[in-house]
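[1] A predicted structure for the sequence below; I have some questions about it.
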Amino acid sequence: MSTDSGSLPGVSAVIPAYNYAHFLSAAIDSILQQDYPNVHIIVVDDGSKDNTAEVVAKYGDKVEYVYQDNAGLPASRNTGIRAAKTPFVAFLDADDLWLPNLVSQCIGVFADNDDSLGIVAGKFVRVDPEGKPYGKVTRDDDFYGFYRPEDIILKQRFGASAVMVRREVFDEVGFFDVSLTSSEDRDMWIRIGAKYKGYLTEDVLGYVRNHPNSMSKHSDRMKQNMRAVIRKARASDVIPKYNYPFWLRVIAFNMFQCAWMYFDERRYVRASVELTKSLLTWPFIVGCADLDEPPLFRIRALRRFLWAIVAGPRRPKNA
């Protein structure tokens, strides 16, 4: 981009890092390769025991390094927000990657709207531990544009690693909830959506890395925190508490999601129980198009879960 960086609004890119030194260089490099010049990188080291500090030191004054005692991912993001001195803050987890146009795309959307727009997010593609894309956009292909708080309450539509927020928004809605050990980003997007407009781009702007140590691999913890976020949203009255059809639908779909997490851990009985509870909670068609799911997706999933129980644990092909 040929425009002088001084004439462009600054963006702080916050990378919370905990024992991910082996991924961190790729994350930092993906920010340095942005086609938008006015980006300040802040790495928040959350008490790492690996060589995270050494990795950051190699970049010199290109990266600001902030160390804190281990306090968790939400606290690390909050530390980064407090350190940010720019009008916009964007987030990238240490094991993920930005595409080169993420910042320019998000800034462009902000430039086309007034201050009522508080957050812009991009779609992402999952990649393997080596960074090779699996090929499928992981959030709803047809869901983009301005979204409502109920869209995020019903289903997580985007992750934290392709999101930009006006810095002043956090002064009004507060920081990430440190009592949550996952799903704290979804909680934040709901809170922002209750006071500001939100926009999801049609384009893929980031890569999210799948690997064994990923936080999303812990289903019991994910379930507990997802339910806590739903309870917080209902208590906030952003959608009236007496809108029982909506909230039953939210819980039913969350149970469906939890069922798949248990299935992926080969806890087939637990998965079947959770899915049965989903059907009993809201036996009607939950809605396919706006959830990016195929027709009768819960019935089809239950059939697969029950078959897994009957067939027993999967065995390696060469066993």
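    Here it is on my side, so go on.
[2] can we go C-alpha only for contacts and neighbour counts from here?
    Noted.
[3] Going by neighbour count, which residues in the longest strand seen in the chain are buried?
    Criterion DSSP state E: the longest strand present in the chain is strand 197-209. Along strand 197-209, these residues count as buried under the neighbour rule (16 or more other Cα atoms under 10 Å): 197-201, 203-209.
[4] Format these as TSV; extra columns: distance to residue 70.
    Listed next are these as TSV, based on distance: Cα to Cα, whole Å:
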residue	distance to residue 70
197	33
198	31
199	33
200	32
201	34
203	35
204	32
205	29
206	26
207	26
208	23
209	22
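[5] Pick out the most distant pair among the residues you listed.
    197 and 209 (28.3 Å; Cα to Cα).
[6] Please enumerate the helices of this protein.
    Applying DSSP state H to the chain gives helices spanning 21-32, 52-57, 73-83, 102-111, 149-154, 167-173, 184-193, 219-236, 244-264, 268-281, 297-311.
[7] Residue 66: which of those helices is closest?
    Comparison of the helices of the chain against residue 66 by Cα to Cα identifies helix 73-83 as nearest, at 8.1 Å.
[8] Pull out the buried positions in that closest one.
    Buried residues in helix 73-83, counting neighbours by 16+ other Cα under 10 Å, are found at 73-81.
[9] Next one for the comparison:
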Amino acid sequence: MGGYEMIPQVSVIIPAYNCDRYITEAVESVLNQEACSYEVVVIDDGSTDQTRSVLQPYSGRIRYIYQENQGVSLARNHGIKLALGEFVAFLDADDFFVPGKLAAQLAVFEAQPHLGIVHSGWYRVDSQGKLLMTVRPWEKVPELNLESWLLWKPVLPSAMMFSRHWLESVGGFDPRFPPAEDTEIVLRLALKGCPAAWLRQVTVGYRQHHQSAMHKGLPQARSLSAAIDNFFQQADLPQAVRLLENQVRYGTLVWIAWYL
């Protein structure tokens, strides 16, 4: 955005915890975005490494906020409260945006202003940034609605852009479900009627390493199961959604088995 002389279209929120090895690449990938206005909000969630010092050269180009360690959900929620943009994009500190990501997703919102979420594909890369796989979730999940979110869970926050209004309407992320808080909030959004659509292109690099969600194994499995339990324990679920419960629970077990 080159300063804060105008209200940005999108606020990019980067929660960071002990990620000094990768965070400059994440920040640079946002600052290299073109054809849109944005702000970068880094929420340092109590890092004990060199995160603060490696971000010092970006003073004036990003908003850096330090908080005591509270977890990624509350770090993201802090960012949402500070956000100035109509739209919010999250970027994990070890991931990176592909050039043109923000403008491409904003264009979908401009063409379909009723949307609350614009999702996309991603590159899965290793710790060195080497390509492992290109993920195009729309090939298996062509439509994004409550049923498909429940059955397939094609959630990756860094590949998504949200309407800030919708995030605020559900109260942000729930800290009870790490590291499946991203799936949990999408289910709440979808249940409330939040419309979502695909941008059928890759917009982010997702780094797979020993600290990433894919390698959290058993905690990820327990968290996802708890999030699904919480969803179906709601007393006022529509009957059509209730009828999906057995299928969703079976699919969740399969998903967990694959990740473990």
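    That came through, no problem. In this text, all values refer to a predicted model and were calculated from it rather than measured experimentally.
[10] Show me which positions of stretch 169-180 of the first structure end up buried.
    Within stretch 169-180 of the first structure, the residues that qualify as buried are 169-170, 175-178, 180, counting by 16+ other Cα under 10 Å.
[11] Closest to residue 145 of the first structure out of these?
    residue 169 (19.7 Å).
[12] Please list all residues in contact with the closest one.
    Contacts were defined as Cα atoms under 8 Å, 6 or more residues apart in numbering; by that measure residue 169 of the first structure touches 118, 192.
[13] so how far is residue 107 of the second structure from the counterpart of it in the second structure?
    Structural alignment (TM-score structural alignment) places residue 169 of the first structure against residue 166 in the second structure. Applying Cα to Cα, to the nearest Å, the value for residue 166 of the second structure to residue 107 of the second structure is 18 Å.
[14] now for residue 221 of the second structure: what does it line up with in the first structure?
    So residue 221 of the second structure corresponds to residue 223, using TM-score structural alignment.
[15] Just want the most central residue of the second structure.
    Geometric centre of the second structure, nearest residue: residue 157, 1.5 Å, by Cα atoms, centre = their mean.
[16] Surely that one and residue 182 touch.
    Yes: taking Cα atoms under 8 Å as the definition, residue 157 of the second structure is a contact partner of residue 182 at 6.6 Å.
[17] Overlap in contacts, the two.
    When Cα under 8 Å, 6+ apart defines a contact, no residue borders residue 157 of the second structure and residue 182 alike.
[18] Could you say which one of the helices of the first structure comes nearest to residue 142 of the first structure?
    The nearest among the helices of the first structure, by Cα to Cα, is helix 149-154 at 13.2 Å.
[19] Redo the buried residues of helix 73-83 of the first structure as a markdown table? Include distance to residue 262 of the first structure.
    A markdown table is the format used below for those (distance: Cα to Cα, whole Å):
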| residue | distance to residue 262 of the first structure |
| --- | --- |
| 73 | 23 |
| 74 | 25 |
| 75 | 28 |
| 76 | 28 |
| 77 | 28 |
| 78 | 31 |
| 79 | 33 |
| 80 | 33 |
| 81 | 34 |
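[20] between the residues you listed, which is nearest residue 29 of the first structure?
    Nearest to residue 29 of the first structure out of the buried residues of helix 73-83 of the first structure is residue 80 (Cα to Cα; 18.3 Å).
[21] Now that closest one. Nearest residue, chain neighbours left out?
    residue 14 (5.5 Å; Cα to Cα, 6 or more residues apart in numbering).
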